[in-house]
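**Student:** this one's structure only:
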């Protein structure tokens, strides 16, 4: 049996995220989750949104734990996770891309942009057109700065902790992320305030 990782934060934030996602995912059919981590969100959201196929993905090292968690849930709409990550070479993007079932009408990622380096954030956005349908939504949850300013003292402290651990990580400026999205044909349609000074930001392609 694989040692499954556990995130208390996932348990705390899953219901507020679900409430914010529901209106956007009501007419969606296939969601690709990038950076599924422990698999807790994938398991919970797939169970709560049975009309969706919820495809988890992450770095290959994290897949055994995610796979075991999803297999234990035995949800018909939560298949085995894919290996998928932002890469810088040979060209910036998402890799490896599977041979089939691309064209997702929604992409979701939680608590990833501030963990990745900015170059990897750029690569993630560069890779989105390869996995998204023409009218797909991108839903990203996590902390953001606005106009170069922290939204709270706790986010300032969190950013300091992130940078002390890894200087390439850190809370991203919303305007810089919006520019990456716009370069891939994505327009911001909602920016929802969430508990603990986080946001759920939603873009539409096309």
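**Tutor:** Arrived safely. None of these values were measured; they are calculated from a predicted model.

**Student:** from here on, contacts and neighbour counts on C-alpha atoms
**Tutor:** Noted.

**Student:** list the helices and strands the helix ranked longest in the chain packs on?
**Tutor:** For the chain, the helix reaching the highest residue count under DSSP state H is reported as helix 8-25. Of the remaining helices and strands, those touching helix 8-25 by 3 or more Cα pairs under 8 Å, 6 or more residues apart in numbering; DSSP states H and E are helix 40-48, strand 186-194.

**Student:** measure residue 128 to residue 136 for me?
**Tutor:** Residue 128 sits at a distance of 10 Å from residue 136 (criterion: Cα to Cα, to the nearest Å).

**Student:** deepest-packed of the helices and strands packed on helix 8-25, please.
**Tutor:** Across the helices and strands packed on helix 8-25, averaging neighbours per residue (mean count of other Cα atoms under 10 Å) puts helix 40-48 on top, at a mean of 21.

**Student:** show me where the protein has helices.
**Tutor:** So, for the chain - with DSSP H - the helices run 8-25, 40-48, 63-73, 118-127, 153-165, 174-183.

**Student:** quick one: which of those helices is nearest residue 199?
**Tutor:** Counting by Cα to Cα, residue 199 lies closest to helix 8-25 out of the helices of the chain; the figure is 9.2 Å.

**Student:** could you list the residues in contact with that closest one?
**Tutor:** If you take Cα atoms under 8 Å, 6 or more residues apart in numbering as the criterion, helix 8-25 is touched by 40-41, 44-45, 106, 139, 141, 192, 194-195, 200.

**Student:** try this one next to it:
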């Protein structure tokens, strides 16, 4: 009966392996990780199965998403109800300090304030060498935006004026204000990017 609560995202099925490939290259073999806005839970379940040295904590503000995560990973995952705009984040003792924070496809389907909140939360909870990895479509100034991304952006803004694809420069500015710097940008399929942030050097 639990499985009936599981949501399904075709996009998550398509991109979970290519995202995992980047995580395996970017991260060490062991650590603690937090996923922000886990949605259906397809990503975190896939990552946890393929990264046995990592302790993953999934999170989402939606009760429906939390039920889906638990259904996809019935072996004991207890997802956390967390809205990135909460301050402080209500993280358990096991994940007050984490080696990685991952978020996919959140910034363009939430208000712009979530970007600053994500960066500030990452700065509070990442270890000294920890990484924030952010996946999704972005507008890169000076680079032509794919027609599919332009159409997607228009569709998002039509549904909610507070949504829309974010400028990579604006995202970097919010990261810098929180004490993080962009250290790597990986092109991904379907005109997406993986952004990798770490603490700024002092």
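**Tutor:** Good, I have the coordinates. Because the structure is predicted, anything quoted here is derived from the model rather than measured.

**Student:** make TSV out of the helices and strands packed on helix 8-25 of structure 1 and add distance to residue 62 of structure 1.
**Tutor:** What follows is those, written out as TSV (distance: least, Cα to Cα, whole Å):
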stretch	distance to residue 62 of structure 1
helix 40-48	12
strand 186-194	27
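
**Student:** shared neighbours of residue 128 and residue 136 of structure 1, which are they?
**Tutor:** Listed contacts common to residue 128 of structure 1 and residue 136 are nil; contacts here mean Cα under 8 Å, 6+ apart.

**Student:** for structure 2, which strand is longest?
**Tutor:** Among the elements of structure 2 assigned as strand by DSSP state E, the one spanning the most residues is strand 126-136.

**Student:** mean deviation, that one versus structure 1?
**Tutor:** Its matched residues in structure 1 lie on average 0.9 Å from strand 126-136 of structure 2 after superposition (mean Cα distance after the TM-score superposition for structure 1).

**Student:** dump the residue contacts of the spatially most central residue of structure 2.
**Tutor:** Taking Cα atoms, centre = their mean, the centroid of structure 2 lies closest to residue 103, which sits 0.2 Å from it. Listed by Cα under 8 Å, 6+ apart, the contact set of residue 103 of structure 2 reads 35-38, 133-135.

**Student:** closest to residue 93 of structure 2 out of the residues you listed?
**Tutor:** Using Cα to Cα as the measure, the one of these that approaches residue 93 of structure 2 most closely is residue 35, at 15.8 Å.

**Student:** trace that closest one over to structure 1, please.
**Tutor:** Residue 35 of structure 2 maps onto residue 33 in structure 1 when the alignment is built from TM-score structural alignment.

**Student:** and its match, what does it touch?
**Tutor:** For residue 33 of structure 1, the contacting residues are 42, 54-57, 107-109, taking Cα under 8 Å, 6+ apart as the criterion.

**Student:** which of those residues map to contacts in structure 2?
**Tutor:** For both residues aligned by TM-score structural alignment, their matches' Cα atoms under 8 Å, a contact is called conserved when the aligned residues also meet in structure 2; among these this holds for 42, 54-57, 107-109.

**Student:** among the residues you listed, which are in strands?
**Tutor:** Those of those mapping onto strands are 54-57, 107-109, per DSSP E.

**Student:** as a markdown table, these with distance to residue 93 of structure 1 would be great.
**Tutor:** Converted to a markdown table, these look like this (distance: Cα to Cα, whole Å):
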| residue | distance to residue 93 of structure 1 |
| --- | --- |
| 54 | 21 |
| 55 | 18 |
| 56 | 18 |
| 57 | 15 |
| 107 | 15 |
| 108 | 16 |
| 109 | 15 |
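
**Student:** going through those residues, which ones are buried?
**Tutor:** Neighbour counting by 16 or more other Cα atoms under 10 Å classes 54-57, 107-109 among these as buried.
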